[in-house]
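Quick one: sequence and predicted model below, then my questions.
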Amino acid sequence: MTLDILFQDEHLVVVNKPAGLLVHRTHLAKDEEDAVVQRLRDQTGKWVFPVHRLDRGTSGVLVMAFSPQVARLLAAQFSSSKTDKIYHCLVRGFCDEMGVIDYPLAKLNEQKGRSRFKIEGTERDAETHFTRLAQYQFPIPVSRYDSMRLSWLEVKPKQGRKHQIRRHFKHQHNPLVGDSCYGCRHINKVVKEIWPDDFRLMLHASSLQFVHPITHQTMTLKAQLSDKIVNVLSRLAHYQV
């Protein structure tokens, strides 16, 4: 399946990554043939170099470079928080209308075994801003509650720590729907039962702004929500409160 290319020139390419697809093979998934890097290489006929990453379950704007030099220049913008990122996500519970989660995060490393990720090193600053766009009360029991409360959020992480959004909202007791690592098993079980065809991690990288490292033009790329997220939000719209 070809990827949805949002922008391409001789230096870089920007795609709308689908959920469920790795950015590149890792030592834990080295046998998987399918990944963004491989698809783009076949689709563009060029070698591509990762600049940043989105989790396998996350969809949305993803940048790749066509040379190591451009990749390094772009990566420097991400590491110094000079990019503007906007995500959208569906979380458990009713959130405040807006807020900031300022909670340092330690580094995560992938590992084999019972737990996929291991916390290592000292904690680093991590700040996530959010605005509530809608909240829903769905009339179906979840655990000891008689209804399912959810919030649809616009999220702007200042940094790009591994799993920053997912870990931050778990920290404030509003885990993301569909999150198998940090989520609420009761919510996930119910959502998977009532909407099995649309169950996924409800996190989407909607917009990314960066400076083109060669032309120095400010680039703003936006990616449409996936059909699965749109389907879930359409059903929830009847229960907005």
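Here it is on my side, so go on.

Please count neighbours and contacts with C-alpha atoms only from this point.
OK.

Would you state the secondary structure element containing residue 207?
strand 203-211 (DSSP states H and E).

How about residues contacting that strand?
57-61, 77, 82-90, 176, 217-225 (CA atoms under 8 Å, 6 or more residues apart in numbering).

take the one below as the second:
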Amino acid sequence: MHEPIDGPSSTPHEAPLRVLHTDEHLVAIDKPPGLLVHPSGLDAHEHRNAWDVLQAQLGLRLWPVHRLDKATSGVLLFARNVDAARQLTAAFEAGLVRKRYLALVRGWPPAEGEIDYALARDPELPSAGQVRLPAVTRYRRLLCHEWPFPDGRHASSRYALIEVEPLSGRRHQIRRHFKHIAHPLVGDSTHGKGAHNRAVAAWLGTPRLWLHASRVELPGSGGQAPIVIEAATGPEWQPLLSPHDAE
């Protein structure tokens, strides 16, 4: 049985959603952690979701074109018409949309790397017997942290802030790939370690999945420049961005 994912995932967000970009084709928001993208049978008791809230907030009909996990924060896109939805969905499926994330992982991974590891189609089911789909994730280590609470046989615990670029779009790809290389995301109750999640939540004072969609770059049409949409991290990330305890 999994522990619940972080506090913000179970706390409703009543403030208006922050719009990052809008034009005749799309709307981009900064999704807070703990908010579903759209209604889901995987979380049937949760009725509040970004799709419904944003449509009511803007008085527009919108179409979801990609997804973020409930506990993940950051850039989330919606199309403003059916044609735009088809085009944006096709761009995501073709790998033409570049995405960057910030994440906190256990341990100190190499300074940079590429994880090329095929993943089972459905992360909610046992992997055995499932079709495995190609999946590639690049990452770059930004800062190392060593905090004064025990990690098994060691008196202190090591964690790293990383920038991640998934080159494919498999479900839970980032979380599953970093579990595969033994550097699980902190706050991930499904693919991470409960003891580490609880220890970091106590140290930082924030129980959440430490994964933030910081940047989306959409291909320009008709020779136009790409559209770049960025979402700054929330204040809870500030201790992770400071190099005072980094190697």
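Yep, that arrived. What you see is a predicted model; the values in this text were computed from it and never measured.

Helices - which of the contacts of strand 203-211 of the first structure land there?
residue 77 (DSSP state H).

The contacts of strand 203-211 of the first structure in strands, which ones?
59-61, 84-90, 218-222 (DSSP state E).

of all the residues you listed, which two lie farthest apart?
Using CA to CA, these span at most 29.3 Å, a distance reached by 90 and 218.

more crowded one of those two?
residue 90 (25 against 10; other CA atoms under 10 Å).

Counterpart of the more buried one over in the second structure?
Using TM-score structural alignment, the partner of residue 90 of the first structure in the second structure is residue 104.

ok, its match touching residue 164?
No - under the criterion of CA atoms under 8 Å, residue 104 of the second structure makes no contact with residue 164, lying 10.3 Å away.

Hmm, residue 198 and residue 232 of the first structure touching each other?
Yes - the criterion here is CA under 8 Å, and residue 232 of the first structure meets it with residue 198 at 7.0 Å.

May I see the buried residues of the longest strand along the second structure?
In the second structure, with assignment by DSSP E, the single longest strand is strand 136-147. Applying a neighbour-count criterion of 16 or more other CA atoms under 10 Å, one finds 136, 137, 138, 139, 140, 141, 142, 143, 144, 145 buried in strand 136-147 of the second structure.

now for the second one: what does it line up with in the first structure?
When you say that, I think you mean residue 137 of the second structure. Aligning on TM-score structural alignment places residue 137 of the second structure opposite residue 128 in the first structure.

Look up how far residue 149 of the first structure lies from its match.
22 Å (CA to CA, to the nearest Å).

next one: residue 177 of the first structure
Taking CA to CA, one finds residue 177 of the first structure at 11 Å from residue 149 of the first structure.

likewise residue 96 of the first structure?
Going from residue 96 of the first structure to residue 149 of the first structure by CA to CA gives 13 Å.

So those two - more neighbours on which side?
residue 149 (22 against 10).

Now do the strands in the second structure.
So, for the second structure - with DSSP E - the strands run 18-22, 26-31, 63-64, 73-79, 98-106, 112-116, 119-120, 132-133, 136-147, 157-166, 211-218, 227-230.

returning to what we had before: which helices and strands does the longest strand of the second structure pack with?
strand 112-116, strand 157-166, helix 173-180, helix 238-241 (3 or more CA pairs under 8 Å, 6 or more residues apart in numbering; DSSP states H and E).

give the contact list for the most centrally placed residue in the first structure.
By CA atoms, centre = their mean, the first structure has its centre lying nearest to residue 58, at 3.9 Å. Going by CA under 8 Å, 6+ apart, residue 58 of the first structure touches 17, 18, 19, 20, 201, 202, 203, 204, 205.

One more: residue 31 of the first structure?
Counting by CA under 8 Å, 6+ apart, the residues that residue 31 of the first structure touches are residue 25.

Quick one: map residue 194 of the first structure onto the second structure.
Per TM-score structural alignment, residue 194 of the first structure is aligned with residue 203.

Same check on residue 71 of the first structure?
With TM-score structural alignment as the criterion, residue 71 of the first structure matches residue 85.

What of residue 206 of the first structure?
So residue 206 of the first structure corresponds to residue 214, using TM-score structural alignment.

What's the separation between its match and residue 55 of the second structure?
23 Å.

what separates residue 137 of the first structure from residue 60 of the first structure, distance-wise?
In terms of CA to CA, residue 137 of the first structure sits 27 Å off from residue 60 of the first structure.

go on, residue 238 of the first structure?
26 Å.

okay, the two: which has more neighbours?
residue 60 (26 against 11).

Look up the closest residue to the more buried one, ignoring the ones flanking it.
residue 205 (4.2 Å; CA to CA, 6 or more residues apart in numbering).

Neighbours of the one you found, how many?
Residue 205 of the first structure: 25 neighbours (other CA under 10 Å).

any idea how far it is from residue 123 of the first structure?
For residue 205 of the first structure relative to residue 123 of the first structure (CA to CA), the value is 24 Å.

burial measure for the match of residue 71 of the first structure, as a count.
21.

Pull the contacting residues for it.
Contacts of residue 85 of the second structure by CA under 8 Å, 6+ apart are 63, 64, 65, 78, 79.

so what's in contact with residue 177 and residue 149 of the first structure at the same time?
In contact with both residue 177 of the first structure and residue 149: residue 92, using CA under 8 Å, 6+ apart.

if I pick the aligned residue in the second structure for residue 178 of the first structure, what's in contact with it?
With TM-score structural alignment as the criterion, the equivalent of residue 178 of the first structure in the second structure is residue 187. By CA under 8 Å, 6+ apart, the contact set of residue 187 of the second structure is 5, 6, 194, 196, 197, 198, 201, 207, 208, 209, 210.

Tell me which entries of these lie within helices.
Short answer: these in helices (DSSP H) are 194, 196, 197, 198, 201.

quick one: stretch 138-156 of the first structure aligns where in the second structure?
With TM-score structural alignment as the criterion, stretch 138-156 of the first structure aligns to 147-165.
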